[in-house]
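> below: sequence and its predicted model.
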Amino acid sequence: MSEKSRDINFLKLFGKNLRSIRESKEMSQEEFSSFCDIDTRQLGRIERGESNSTILTVKKIADKLNLPIKELFEI
């Protein structure tokens, strides 16, 4: 498996984990993106593994959820 393929798989797993966390909060993408103060389209791209989020975006999400950042990566 190439490095690019591993990176894509990692982004998809991160997005799947984030979606699972959002769904456990029983929030729609619109509600969650508003709660986390990020664009709904960006959240959709993150959840689909199409966007390589910045560290600051990940920190913002973790802060809003009151979770340690590492929990967002526990896939």
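Cool, the structure landed.

> okay, CA-based contacts and neighbour counts for the rest of this
Fine.

> please verify my assumption that residue 52 contacts residue 42.
No - using C-alpha atoms under 8 Å, residue 52 makes no contact with residue 42, being 10.1 Å away.

> and the helices in the chain?
3-24, 29-36, 40-47, 55-65, 69-72 (DSSP state H).

> okay, the angle between the third one and helix 29-36?
Our comparison of helix 40-47 with helix 29-36, counting by axes from the mean of the first three to the mean of the last three C-alpha atoms, to 10 degrees, yields an angle of 100 degrees.

> got a list of contacts for helix 40-47?
11-12, 14-16, 18-19, 29-30, 33-34, 51-53 (C-alpha atoms under 8 Å, 6 or more residues apart in numbering).

> quick one: contacts for the closest residue in space to residue 9 that isn't next to it in sequence?
Computed as C-alpha to C-alpha, 6 or more residues apart in numbering, the closest residue to residue 9 that is not its neighbour in sequence is residue 49, at 7.8 Å. By C-alpha under 8 Å, 6+ apart, residue 49 lies in contact with 8, 9, 10, 11, 12, 13, 14, 15, 16.

> alright, now check it against this:
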Amino acid sequence: MITVAYQSRDVYFLKTFGSRLRQYRLHQRMTQEELAELAGFSRSYYTEIETGKRNISLLNIRRLAEALDIPVKDLFDFPFE
């Protein structure tokens, strides 16, 4: 298994993305399990995304946006450093 060392700005980005995702999930009154199921993920995989521990693919980002019924761009509506 290859381990990737992230820079602090990468960690910030992943955690901020996860936080943004959490905001949308809670706004729609979904549990992690419900959103994970809608997007086709396991709950543990989804939890790693939301906590910033997982760097996901563009296709999985699209699946999350579709499950939340929002445009993909809305998931990136936060300041980048």
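On my side now, so go ahead. Owing to the predicted nature of the structure, the values given are computational and were not obtained by experimental measurement.

> mind checking the TM-score on these two?
Remark: TM-score between the superposed chains equals 0.89 [TM-score structural alignment, normalised by the length of the first structure]; 73 aligned residues with a C-alpha RMSD of 1.2 Å.

> check the spacing between the equivalent of residue 7 of the second structure over in the first structure and residue 10 of the first structure real quick.
Aligned counterpart of residue 7 of the second structure in the first structure: residue 4 (TM-score structural alignment). Counting by C-alpha to C-alpha, to the nearest Å, the gap from residue 4 of the first structure to residue 10 of the first structure is 10 Å.

> what sits against residue 69 of the first structure?
58, 59, 62, 63.

> now do 6 Å
Residues in contact with residue 69 of the first structure (C-alpha atoms under 6 Å, 6 or more residues apart in numbering) are residue 62.

> how near is the aligned partner of it in the second structure to residue 17 of the second structure?
Taking TM-score structural alignment, residue 69 of the first structure has residue 72 as its aligned residue in the second structure. Distance, residue 72 of the second structure to residue 17 of the second structure, by C-alpha to C-alpha: 12 Å.

> can you check residue 69 of the second structure too?
From residue 69 of the second structure across to residue 17 of the second structure, the span is 17 Å (C-alpha to C-alpha).

> pick out whichever of these two has more residues nearby.
residue 17 (21 against 11; other C-alpha atoms under 10 Å).

> picking up where we left off before, okay, residue 4 and residue 10 of the first structure: which has more neighbours?
Neighbour count, other C-alpha under 10 Å: between residue 4 of the first structure and residue 10, residue 10 has more, with 16 against 9.

> rewinding a little: just the contacts of helix 40-47 of the first structure now: which is nearest residue 75 of the first structure?
residue 14 (6.8 Å; C-alpha to C-alpha).

> all set, thanks.
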